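S.K.: how does the following fold in three dimensions:
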Amino acid sequence: MSQALLPSAVYVPETSPPAGGTPSGAKPKILGAAISVPAESYSQSEILDRFGITDERVRSVFLSGSIERRHLVLPPDGPDGTPLIEAQGALLAKHRAHGVRLAAEAVRATLKEVGADLADVGYLCCVTSTGFLTPGFSAFLIRELGLRHHTGRLDVVGMGCNAGLNGLTAVTGWATAHPGQLAVMVCVEVCSAAYVFDGTMRSSVVNSLFGDGAAALAVAAPGGAGTAGPAGSASGPEVLKFASCIIPDAIEAMRYDWDEQHGRFSFFLDRDIPYVVGAHAETVINRLLDGTGLRRSDIAHWVVHSGGKKVIDSVRVNLGLSRHDVRHTTGVLRDYGNVSSGSFIFSYQRLIEEGVVAPGEHAVLMTMGPGSTIETALVRF
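M.R.: The predicted structure is shown next:
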């Protein structure tokens, strides 16, 4: 393997934090998580019927992917009873309007879970890949939620399904440098704003897979004089380490680009991407665990991105995981489809709600996306 294909690893600082940072050895922690989805939910058959899809090849793609339902913001019906064709401007407006609403709901729910107020948020990171806004979602959310005008913010745009862990890297870095203060990351993906309905197999694969939704995490590091509330106690799993792997030879395998024929952006997935991701999964996990004294068998919980049935199976086989290990990954895929960058938070929330984690256990968070890229994080409960 060439040097360009080797994964990188990033550690959350254990000692010698930046000035004003956490005490030596203190780690930022995930305090809580919440999700938000559109009210409208559709089975795969209902989507096919609504758009009048009779092509057996397309129907097979929809009905064979282990997805039962997805929450989507589909276009209204026109005079002829069929869904209207949305121009690119309408899709961008959908991305903004529904994205702000879903993200705000997820942030509010997360803060309620951890017992924090909107005024407690010191940093906001917004992640999205299903549209483009300037200013980004962070600015609109500060206005929508009434956050403090001096709230630190970051928008991660266009990195794809892996981007939730890229955002978490930034959020934990900020939390480490600001002990006792609350940081929030929200992944908001209105995937229905990136659909092209043209009956081709390329479009059908994408249209059969992605769902709409938002998911948020609250993060804080222990410390800070006089800090009270959730940021002060900082209960939750510690974020120990990150590791990344980009596969430049597969840079075109997943992409969101301009479709000249349809006059809008569209997403493309190469049919071989599950095998590309799976083939590199072991390398990046080995790098993540390197120096920790842990083996893969020591990892009690796996929170893997719900990228699709073939992607999940490829990762599972290459890492030697059981179906039980990825039960929440497959469950989220079944109930929501691929919710892009927020998918791993949907699975993480299910793991927490299941109530099976024990103090001292380790978990791996894993996302995959364009680049082609694999992002991972190691956490300890």
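S.K.: for the rest of this, base every contact and every neighbour count on C-alpha atoms.
M.R.: Fine.
S.K.: what's G307 in contact with, if anything?
M.R.: Applying CA atoms under 8 Å, 6 or more residues apart in numbering to G307 gives the contacts C161, L333, N338, S340, M368.
S.K.: tell me what the longest helix along the chain is packed against?
M.R.: The single longest helix within the chain, with elements called by DSSP state H, is helix 88-114. Identification of packing neighbours for helix 88-114 by 3 or more CA pairs under 8 Å, 6 or more residues apart in numbering; DSSP states H and E yields strand 29-36, helix 137-145, strand 182-189, strand 213-220.
S.K.: now find how far off-centre the last one is within its chain.
M.R.: If I follow you right, that is strand 213-220. 10 Å (CA atoms, centre = their mean, to the nearest Å).
S.K.: and the very next helix or strand once past it, which residues are buried?
M.R.: Note on strand 213-220: by DSSP states H and E, the next helix or strand toward the C-terminus is helix 230-233. Applying a neighbour-count criterion of 16 or more other CA atoms under 10 Å, the buried positions in helix 230-233 are P230, A231, G232.
S.K.: to check against the first, give me the structure of this:
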Amino acid sequence: MNVKITTVTKLTPQYSRTTTEIIPFLDTWLQGQEPRFIKKVKKIFEQAAVDKRYSIMSPEEVFNQTSFEDKNNIYIREGIKLATECLQLALKKAGWQPQELDYLITISCTGFMIPSMDAYIINTLNLKQDIVRLPVTEMGCAAGISGIIYAKNFLKANPGKRAAVIAVESPTATFQLDDFSMANIVSAAIFGDGAACALLSSQEDDEGPEIIAEEMYHFYDSTPMMGFKLTNSGLKMVLDVDVPKNIAQHFPGIVHPFLAKQGLRIEDIDHLIFHPGGKKIIETVELQFGELGKNIDETKNILREYGNMSSATVLYVLERYMERPTGTGELGLMLSFGPGFSAQRILLKW
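M.R.: You can find the predicted model right below:
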């Protein structure tokens, strides 16, 4: 019994700005800071390899004093809307009806709501009353692949079923106006908002790349490396400067043993479907694979066009590969990193 990813669809929020358009807002935000510091911050934005980013809030809202409650209310309102519309687009693309879904996974780490996002989607789209629902939170950028792993395990145990994995993230809603730390600045420079939906199936007639293998990999004693600290003003970014270095140290253990279990080497992989964590992480990955003639061009393209949208971003990369002509038997390696610290891996076969 095979589990396949049949469809991937993305959806961006209503607001967008290029990096060039964001710079004047930095002048206002950094007013009163040392000129040398202001110059450094602008340089971080300009060299982040992000040309454009989308947001659930206008730049005026992002760069004004907005309370945690106000930002979270926007996150709830816009997040539910994005998730619902993105699922509708995916269902239409696949030719499925809402009532044909058996399992619904919603992913987000950039805001809070109880009941979770999936409850609202069930009511709005009148999904079946016995649908199994799973909200995935607090896993950050890694969760896009985590959600697919959870869906795959459900479908493997339940042949003939269908699942939807929806990731909706709004890192701009976590921006801290009173925080001039490098973590907050780098986060603002590389992150953007977005939504994506992947549909999976264990029905024989449904088509798409098959999930051959999946595994998680946990870095011991690395919990302080990345995450959010809950403060009175909202979610404050935690981002260790050594994240790229730690990834580089673990990289051989993340990739090669996973492939070896399937009798494969990295040379056998046709498509590298990697989460674009940021410019430095991309450079780290390229150093690992460049000599093998492999590239992560689509990963770089997504970062440039949208920024890092946390859990949704790897699905944007996957959509690019789902939409291009792919030969039968070609292999794809999906990889993402997130708080914990952890790496998530999936092996696909077309």
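S.K.: where does the TM-score land?
M.R.: Laid over one another, the chains give 0.93 as their TM-score (TM-score structural alignment, normalised by the length of the second structure), with 341 aligned residues with a CA RMSD of 1.8 Å.
S.K.: re earlier: can I get the helices and strands packed on helix 88-114 of the first structure in JSON lines with distance to F268 of the first structure?
M.R.: As requested, those are exported to JSON lines (distance: least, CA to CA, whole Å):
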{"stretch": "strand 29-36", "distance to F268 of the first structure": "26"}
{"stretch": "helix 137-145", "distance to F268 of the first structure": "24"}
{"stretch": "strand 182-189", "distance to F268 of the first structure": "16"}
{"stretch": "strand 213-220", "distance to F268 of the first structure": "20"}
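S.K.: which one of those lies nearest to G278 of the first structure?
M.R.: Closest to G278 of the first structure of those, according to CA to CA: strand 182-189, at 24.1 Å.
S.K.: quick one, helices of the stretch 151-300 of the first structure?
M.R.: Here the stretch 151-300 of the first structure has its helices, by DSSP state H, counting those that start in this stretch, at 163-177, 201-207, 230-233, 273-289.
S.K.: now those helices as TSV including distance to R380 of the first structure?
M.R.: Conversion of these to TSV gives the following (distance: least, CA to CA, whole Å):
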stretch	distance to R380 of the first structure
helix 163-177	14
helix 201-207	35
helix 230-233	16
helix 273-289	12
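S.K.: which of those is buried the deepest?
M.R.: Highest mean neighbour count of these: helix 163-177, a mean of 24 (counted as mean count of other CA atoms under 10 Å).
S.K.: follow-up on the earlier one: nearest to C245 of the first structure, out of the helices and strands packed on helix 88-114 of the first structure?
M.R.: strand 182-189 (20.9 Å).
S.K.: in the second structure, what stretch matches the closest one?
M.R.: Mapped onto the second structure using TM-score structural alignment, strand 182-189 of the first structure covers residues 162-169.
S.K.: one more: stretch 240-259 of the first structure?
M.R.: By TM-score structural alignment, stretch 240-259 of the first structure lines up with residues 212-231 in the second structure.
S.K.: buried residues in the matching stretch?
M.R.: With burial defined by 16+ other CA under 10 Å, the residues of stretch 212-231 of the second structure counted as buried are I212, A213, E214, M216, Y217, H218, M225, M226, G227, F228.
S.K.: then stretch 96-105 of the first structure?
M.R.: Of the residues in stretch 96-105 of the first structure, those buried by neighbour count under the rule 16+ other CA under 10 Å are R96, H98, G99, V100, R101, L102, A103, A104, E105.
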